[in-house]
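[1] when you get a sec, could you give me coordinates for this:
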Amino acid sequence: MKKYICFFFTLACLLQIHAVKAQSVIGKWKTYNIFDKNREEAIVEIYLDKDGLYVKIIDILPPEHKNDLCKKCSGSLKDKPILGMIILRAAKFQDNVWQGAKILNAKNGKEYGCHISIEAPDLLRVRGFIGYPIFGKTLYWTRIE
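    Model (predicted):
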């Protein structure tokens, strides 16, 4: 009987760990074109650092763009490789949303306000906006293993 209780307890713990992982934004995500939602653009890695949430481009999916530079960026990012670029820094978790940081669109060099939240276990909702969230665009990223 003790073996069964121990087995079920272990199983319950493993299922809980899987559920927590599925609800986390941490991991690798596939991004899509803002105008053509079927066209894959990049793989990003979302991770936590001491001061918040970060998003880094770790792969660019159209092979012809792998060596692109951020020509339209300003400041220290100008003419830097897009591959490996951190496009969001130090977002904070507040009211079930990661917010309080700007996200860089490396195609046009502009930064936007950003809210990131879990839509489903493997679907991330990324809202980029100017000024207020109502003035923006929502993108959906899918989790990859």
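
[2] hey, let's count contacts and neighbours off CA atoms from now on
    Fine.

[3] give me the residue at the spatial middle of this protein.
    residue 46 (5.1 Å; CA atoms, centre = their mean).

[4] to compare against the first, here's another:
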Amino acid sequence: MKQLCALLLITISITTNAQSIIGQWETYDDKTNEKKALIEISKTNDTYSAKIIDKYVGDMDSVCEKCEGDKKNKPIIGLVIIEDIKKDDDEYNDGTILDPESGDVYSCYLKLVNTDKLKVRGFLGVSLFGRTQYWLRKK
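    Next up is the predicted model:
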């Protein structure tokens, strides 16, 4: 009986973690489908954020020249690109996403498509006008 309870708790724990956006995600170029970066999503209190932890293309020492404010000229690796996302049922929204190539900041929402695929939508105004990417969980 103890073994069954332990197995059940482990299964519940794995299922809960697999349904979370927390972890490492690989991003891909919209046009070439080439791997671009490795992003790490974390949670602090009730909000989620994401930062670039590795790049697969370009200069590893590049900085965000087009960013504004405290992110201007900061290294791309370590740069927080998603901020203030909050869980709302099966979506994560009300946050922002930074495009480090343009320096532009957009409204953002995230949604798990499945345990290993994350829909990332950046938009201006209404969510009809924007861009969607799909990130894959790093194995």
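
[5] still on that earlier bit, next, work out how far apart the counterpart of the residue nearest to the centre of structure 1 in structure 2 and residue 11 of structure 2 are.
    Aligned by TM-score structural alignment, residue 46 of structure 1 pairs with residue 41 of structure 2. From residue 41 of structure 2 across to residue 11 of structure 2, the span is 23 Å (CA to CA, to the nearest Å).

[6] got it, and residue 105 of structure 2?
    Residue 105 of structure 2 sits 39 Å away from residue 11 of structure 2, going by CA to CA.

[7] with neighbour numbers in mind, choose between these two.
    Per other CA atoms under 10 Å, whichever of residue 105 of structure 2 and residue 11 has more neighbours is residue 105, with 18 against 12.

[8] the match of residue 46 of structure 1 - that's part of a strand, no?
    Yes - the assignment for residue 41 of structure 2 (DSSP: H, G, I helix; E, B strand; the rest coil) places it in a strand.

[9] mind listing what the nearest residue to it once chain neighbours are set aside touches?
    In space, and not counting its chain neighbours, residue 41 of structure 2 is closest to residue 50: 4.2 Å by CA to CA, 6 or more residues apart in numbering. Residue 50 of structure 2 makes contacts with 39-42, 80-83, as judged by CA atoms under 8 Å, 6 or more residues apart in numbering.

[10] ok, and the most crowded of these?
    Highest neighbour count within these: residue 39, with 26 neighbours (other CA under 10 Å).

[11] what helix or strand is the closest residue to that one other than its chain neighbours on?
    Distance criterion CA to CA, 6+ apart; nearest residue to residue 39 of structure 2, sequence neighbours excluded, is residue 52 at 4.5 Å. When elements are assigned from DSSP states H and E, residue 52 of structure 2 belongs to strand 47-55.
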